[in-house]
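S.K.: What follows is a predicted protein model with its sequence.
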Amino acid sequence: MGLMQRAVETYDFMQKQTPDRQPAPISHMTTRADLEITINETGTFCSANAVSKDEPKTVIPTTESSRGRTSGVCAHPLCDQLQYVAAYNDKKHTAYVSQLEKWTYSEESHPKLLPILTYVKGGTILSDLERCRLIKRDSQGGLENEEKSGKLLVRWRVIGLDDNTPDTCFEDSTLFDSFIRFYQKEHSEDPVCLCMISGEHGRRAEQHPKGIIPISGNAKLISSNDTSGFTYRGRFTNEEQALEISYEASQKAHNALQWLASEQGVIYGGRTFLCWNPQGHEVCHVVGAFANFSKPQREPTNYQAQLKKTLEGYQSQLPKTAGVVIAAFDAATSGRLSLTYYNELQNSDFLQRLYDWDNTCCWYTYFGIQSPPLWQIVNCAFGTQREEKGKMCMKTDDRVMRQQIQRLIACRVDKRRFPADIMQSLVHRASSPLGYEANVRKTILSTACAVIRKYHLDREKEDWDMTLQPNKEDRSYQFGRLLAILEKAERDTFGNDETREPNAIRQQSVFCQRPLYAANNIEGQLERAYFPRLSPGSRMFYKKLIGEIMEQIGRFPEEQWNQPLRETYLLGYYLQRNALYTSKHQNTMEENDHDSTEE
C-alpha cells in the first residue's frame, strides 16, 4: 500500500481514540489562532483575549477552496482572519458573511451560529478589540499595520446557551458534525469518481489541502492545476485522467499526515521525517536513539546485552506483523511538497534493523558506549565549527543536512552499505585535530571510529573489536597504536598544561601519509627532549611498548612501512590511548618506577 492509503488507515483508527489523540475531522483543519472573542447567546460582545502560543492548535471548519487558498478571496466558514471577519475589507467580509449565513439558515444549523452571525453583522469587532488593547486603529478607523494585524485569526466562544456543549466552538464536536453534514449536502450533486485511494466511488476532490508540513505552509502534496505548464501536458488531456481521489479520502489522508507531522515529525535541514504505526502503536523514530540506557555502559559486552534487552522489550510491546511507515517530506518550491523517501516494514524487520545499526555503528563516548545520532554523523562529516551558547560545536548547512540525513536513514532502514564519502570525510577531519577545539575533536574522533567499524562490517564483513588487540594483523592499526604511545609519552612531561599540543598531534596529518617518516621524527624528539624528563620506569614502559609495536609492523613487507595509512589507524590510536589511561597501565609504570628505585 502507498502513503495515502496508510494515511487514511491511520485516520480511521485514530478517530476511535480520545479527542486529544485525533486528527482534525474531515472538512476541518488545525491552525494557530491569535484572538479569541467571547459573546453571549444574543450575540452581545463579552470579552476578547490573545491566544497563547503555548495552547494547542485550534480546529476550524474549512471548505475545499478555503483550505487550499493562497491568493484571491476565499473565506473560511466560521473562524477566519480579521480581514475577513471585520467589516473594513468589503470584498472579503462579504464573502465571509455570505457563507456563514448560508450555514446558519440551513437545515444543518447549530445554536452557536446565529449569535456569531449577529455579532459579526453588528460591525463592532475592531472597536471591541481596540478597547481590549489587542489591536490599534489608524486615523481613518482602519487597522494600523494592516498587513500584519489583518492576518490575525479569530476563534469564537459562545456562552449562555445551556445546551450541554462546550462554550468554545473549537471543542464542540456537535458543531463539527453540523458543518460536515451541511457541506456534504451543499456538494451532493458534484461529480463522482472511482477513488484511487479507497477503491470506492465518491465525490471527486477538485482541490487538495495545503499545510501538511507546518514549515512549508503553502506547499501541496497533490496539485494538478497547471493547464499551461508541464504538470500533465503530453500525457493526459485533463487532470482527472492523471489522478482521481475522492474528497473524503483526500481529507482523511491530509488530516492524518498533518496530525502526524505536528505530533512526531522531526525536522532536519527543512526536511520533515515521519515514522509511525497506522494502528497507533508507539514505535521508535527512525532518526532517534534505539536505546536509552539508565546508566552508561562502559564495556562492549554490557552494551550489547542491554541493547538486546531493549530489542526484546520493544518486540514484546508490538505485534510482529504490525507495520511501520517511514516517510520524508520537503518543499521543492513554496507551492510543491515532495515525498523524498518512503518505506514500509513489518515491525520485526524494522526493530531488527535499528538494533543491527546500533550494534555495529557504535563507539566509546563520554556517556559510555553509544551509537552516534545521525545528525551528529552529518555535522562531524560536513559541518563547520561554530560557537553556540558559549560552546564550540559543529553545524551543517541545511541543504547538506537534509540530503545526508536521508542517505543515512536509507542505510539504517534499507540495510544499504555505509557511504564511503561520509566515512572518508570523518577520517580526514579526525586526522587534522589542530583545526578543532578539544571537545569537538573528541566528538569527531569518536564518531569516526563508530563509522569506520560500520563501514568495514558492511563492505568487508569484518567486525572490528572494541577492545585493544596488540597482535592485530593490520599495519594501519599498529601505526595508530604507535601514534597514541608517542602522544601519551610526551603528554606525561607537560604536568597540568592541557593546552599544549604534543608533536604527535601536530604531525598527525603527516603521520597518516608517511607514517614511518613521521614516527621517526616524533620519536627522535622524544629521545632528545622528553624521555629524559620521565621517570626510569615510565621511560622503560614506553620504550618497551614502542619496541613491541615495531616488531608487529616489521612483519609486513618493508615497502609498505611508509605507505599512507588506512582509516583503521584511528581505531588502533583510540583504543591504545584509552588503554594507556586505565589503572592497569598506570600501575605497570608505577611498578617499573619502584623496581628502578630498588636497583
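M.R.: Great, that's in hand.
S.K.: Please count neighbours and contacts with C-alpha atoms only from this point.
M.R.: Noted.
S.K.: what's the neighbour count on the nearest residue to Asp330 once chain neighbours are set aside?
M.R.: Setting aside the residues directly before and after it, Asp330 is nearest to Arg271 in space (CA to CA, 6 or more residues apart in numbering), at 4.8 Å. Using other CA atoms under 10 Å, Arg271 has 25 other residues around it.
S.K.: wait, doesn't Arg271 sit right on Ala328?
M.R.: Yes - in this structure, Arg271 is within contact of Ala328 by CA atoms under 8 Å, at 6.8 Å.
S.K.: Tell me the spacing between the residue nearest to Asp330 and Tyr341.
M.R.: 11 Å (CA to CA, to the nearest Å).
S.K.: With Ala86 instead?
M.R.: Distance from Ala86 to Tyr341, counting by CA to CA: 43 Å.
S.K.: Mind checking which of these two has more residues around it?
M.R.: Taking other CA under 10 Å, Ala86 and Tyr341 do not tie; Ala86 has more neighbours (25 against 16).
S.K.: Next one for the comparison:
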Amino acid sequence: MGFWQHLAESYDKNADAFKKTYPLSTTTISNNGDMIIIIVIDGNGKFIRYDKIEKKSNPSLKSPGNPLVNITIPVTEESMGRSSGISPHPIFDQYEYLKGEGKKYDAYMGQLKDFSESSFSTEKVKAIYNYIKKKTVASDLSEIGIKDKTNIIFQVEIQGQLQSKVWEDEIFFYAWHQYYLDIKAKRAEEKKKAQKMLTDKLKLSSGEKKQLKEQTRFKDAISLDYIEGNDKEPAAIFHPKKISIRNAANAKLVSDNDDENYTFRGKFEDSSQAVSIGYESSQKAHQFLRYLINDRGYYCGEQVILSFTIGSTEKLLPPPVENDSLSAIIHSSGFKTENDIQTELRANMGLDYAEALRKSLDSFKYGNTLEKHAKTAVIALDASTKGRLSITFYRELDRNEYLERIADWHEGCKWKQQFWDKENQKFVFYIGAPSVDKIIEAVHGKPRGGEDKSYTKIKKAARERLLRCIFDGAFLPMDFVIAALRRVSNPLGITKQNKFDRNRFEQVVSTACALVRKDYKQRKKEDYKLSIELDRTDRDYLYGRLLGAADKLEEYALYKQGKDRMVTAAIRHMQAFTQHPFRTWQTIHSCLNPYIQKVKKSYGFRELQAIMDKFIPGDYEKDVPLNGSFLIGYYHERAYIDSFTNVSDKNKNLNEKTGTEDSNE
C-alpha cells in the first residue's frame, strides 16, 4: 500500500491548494460533447435567468471557437461510476434528473432533501432545493433545445456573498464531503446492528425482517483502512473512475469488490476481509493522482509517466522525461530549471547541458536544506483496456538519488543534440542525453501516420525499458543499440516526402552516437570523447572517419556547384560500407576523386591520407562488418571538418577558412 499511502499523504500535505481545484467526493463534467446550462436563482430559490456554456468547438476562419471547460461537481460513490440505472448526483446533474417527473427525479429529490435538511447544509443548498421542488426547470428552460443528458449546474446569488458560482464554492464542497462521510458511517452502523439482529435469530415479524434486510442492502462498513491503518472510518465501496487517462476515461485503478462471483469466496466471509481502503483515503489518493496526470502527465497514447515528491509541501517535481526537449527536470529555489537552462541555450549555442546540470545539482544539494528523508516517486500508468488501469513502473528514490540518476543519465549518454526553438524558429544545439522519444524514433522510426496502434504499443514498452535504464542504472538494451545502428546505416530509408532527409538523418546519427557511447561505457568500460580523437587507431573508428570525410567533402563540392540536394556517394553506399568497408570504400573513393580538386587543391587528398596513415598494418584490408564505433568516427570527422568550415555562412568557402586557394578560382 506504499503507493496509495504516498498519494494520500501528498494530498494531505498540499490540502490547502487542493480544496478548490480537487475537493474530495467530486468528479468533473465538461462541455466536450454538449453545452452546460447554468440556472441562476436567488437565496429563496426564485428563478432569475439561465446562462449557457457552449459546447466545445475548434477555432475556424469564421469563429474563434469555444474552449474546453471543466466543471467540478459533487458525487456519491454510486453516481460517480454510474453507467445505467438510477444513481443521482447530489446537486448538479443531467436534465432528466431535474425536469420534475419520473423515478430519476424522485431519487434526486429524495437525496437533495436529506442533504438540505441536514446539519451540514448551506444557504445555497437550501435555495437549490426550494427551487427544484417547484418542478419548474422544464418550463424555465423551454426556450432551449435541451436534451435529457444535458448537464445543469447552479448559480445562487445571495446578498452579501461574493461567490455565487456554486461549483467554485469551497464551503459547499467541504459541506457535501462531511455530510457524505456521516451518511456512510450511519449506514454502516445500521447495517451492523441489523446483521446482528438477523444472525441472533430473534423472534421477528415479517415486517421487521423486511426492514432489517433493507438496512443491510448497503455495502457500507467500518473496516480497517489498509492505507491509513484507521479502523474507525467508513470503507470505500466503489472507487473513482475518470482518472483523466486519455482515450480511457472510465479506466479504474482499483476495481470494486465483487460479492457475487469468486473474488474472495472460499477465503473470507465478506469482501471487506480481503482488502479494504478507507473512503476518504481513496478519494485523497485518486484526486492527487488526477492532479499529477492533468498537471504533469507525460503521455504516450493511454500511457502516462509521472513523478512527485512524496509528502512534500514544496513545488512538486515534474515528470522525469519530456517529449521534445531536455529530459532532466529539476526544481526548487536556487536550482536551475529546464526552462532556465533552455534560456541559456538560446544565448549560448552548444552549452554542455550535462555539465551545467551537474553543477546546478551540486549547488542544489549543498546550498539548500532538503526536507529530511524526502523521497521522489516515479510512476508509469497504462490503460490496457478502456476500463482497466495498471501501474507498469514504480520506483521510490531519495530526492538526491532521483536528481543524481537523471544527471548520471545525461552524463553517460550525452552527445551533441538539437531541438527546435519555436520562439526563435531555429535549431538550438546542446550537449546532453537525447530525449526518450528521440531514442525511440532512432530505434523504431516514426509511426506510419494516423493512429498507429502497433507503434504506440512499441513506444510504451520502450519508454518503460528506458525508465529502468535511467532510474535503476540498468544497461541500455542491446537491441536498441543494434536497431539504431541498422537504421542509421540505411540513410536512404530516412525520408521526407519520399526524398532523403539530411536534417532528420543527422538527428538520428546524434541519437545513435549517444546510445553507442553509453553502451561502450557500460559494457566495455570505454569512453568516447565528444570531439575527434586524432590519435585513435581503432579500425572501425578510422573507417567511420573516412566515410565522414568523403561525405562532407562531396557535400561541400555539390553545394559549390548548386547541386546540394543531390545525395552523396557516402550516403548512397553507407549500408554496404558497414558490412564490407574495404571493398565499398574503393567504390566511394572513385566517386569522390572528381570532387577532391573542386573542393580544394590539396586538402581533400591530405585529409584522407592522414586518416589512412592511422591504420595499423593489416587492419585496412580486413573486409569484415564494422561495429558501432564507426558511427562515432563518422560523426567526429564531419564535425572536425565543420570546425574550420563556416557551415552557417555558405558564401564563404573552405579555402577562406584555411588560407589556401580553390583550384577553380
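M.R.: Sure thing, it's come through. These numbers were taken from a predicted model, which means no experiment stands behind them.
S.K.: Fetch the TM-score of the aligned pair.
M.R.: Overlay of the two chains. TM-score (TM-score structural alignment, normalised by the length of structure 1): 0.87; 568 aligned residues with a CA RMSD of 2.9 Å.
S.K.: Please give me every residue in contact with the alignment partner in structure 2 of the residue nearest to Asp330 of structure 1.
M.R.: Taking TM-score structural alignment, the alignment pairs Arg271 of structure 1 with Gln303 from structure 2. Each residue near Gln303 of structure 2 by CA atoms under 8 Å, 6 or more residues apart in numbering is listed here: Ile245, Ala380, Leu381, Asp382, Ala383, Lys460.
S.K.: Repeat that for Asp182 of structure 2.
M.R.: With CA under 8 Å, 6+ apart, Asp182 of structure 2 has no contacts at all.
S.K.: Quick one: neighbours of Arg502 of structure 2, just the number.
M.R.: 17.
S.K.: Aligned to it, what sits in structure 1?
M.R.: Superposed on structure 1 with TM-score structural alignment, Arg502 of structure 2 falls opposite Ala438.
S.K.: again, but for Gln111 of structure 2
M.R.: Looks like Gln111 of structure 2 aligns to Gln99 there (TM-score structural alignment).
S.K.: residues near that match, how many?
M.R.: 15.
S.K.: quick one: it and Pro77 touch, right?
M.R.: Yes - between Gln99 of structure 1 and Pro77 there is a contact under CA under 8 Å: 5.9 Å.
S.K.: Can you tell me the element the nearest residue to Asp564 of structure 2 once chain neighbours are set aside falls in?
M.R.: Nearest-residue entry for Asp564 of structure 2: Leu558, 5.0 Å, with adjacent residues in sequence omitted and distances by CA to CA, 6+ apart. Using DSSP states H and E, Leu558 of structure 2 sits in helix 539-560.
S.K.: So which elements touch that helix?
M.R.: Secondary-structure packing of helix 539-560 of structure 2 (3 or more CA pairs under 8 Å, 6 or more residues apart in numbering; DSSP states H and E): helix 569-572, helix 581-599, helix 603-612, helix 629-643.
S.K.: and of those, who's closest to Ile152 of structure 2?
M.R.: helix 629-643 (62.1 Å; CA to CA).
S.K.: what angle sits between the closest one and helix 603-612?
M.R.: 140 degrees (axes from the mean of the first three to the mean of the last three CA atoms, to 10 degrees).
S.K.: what's the spacing between helix 629-643 of structure 2 and its chain's center?
M.R.: 35 Å (CA atoms, centre = their mean, to the nearest Å).
S.K.: What helices and strands are in contact with that helix?
M.R.: helix 502-523, helix 539-560.
S.K.: Fine by me, we can end here.
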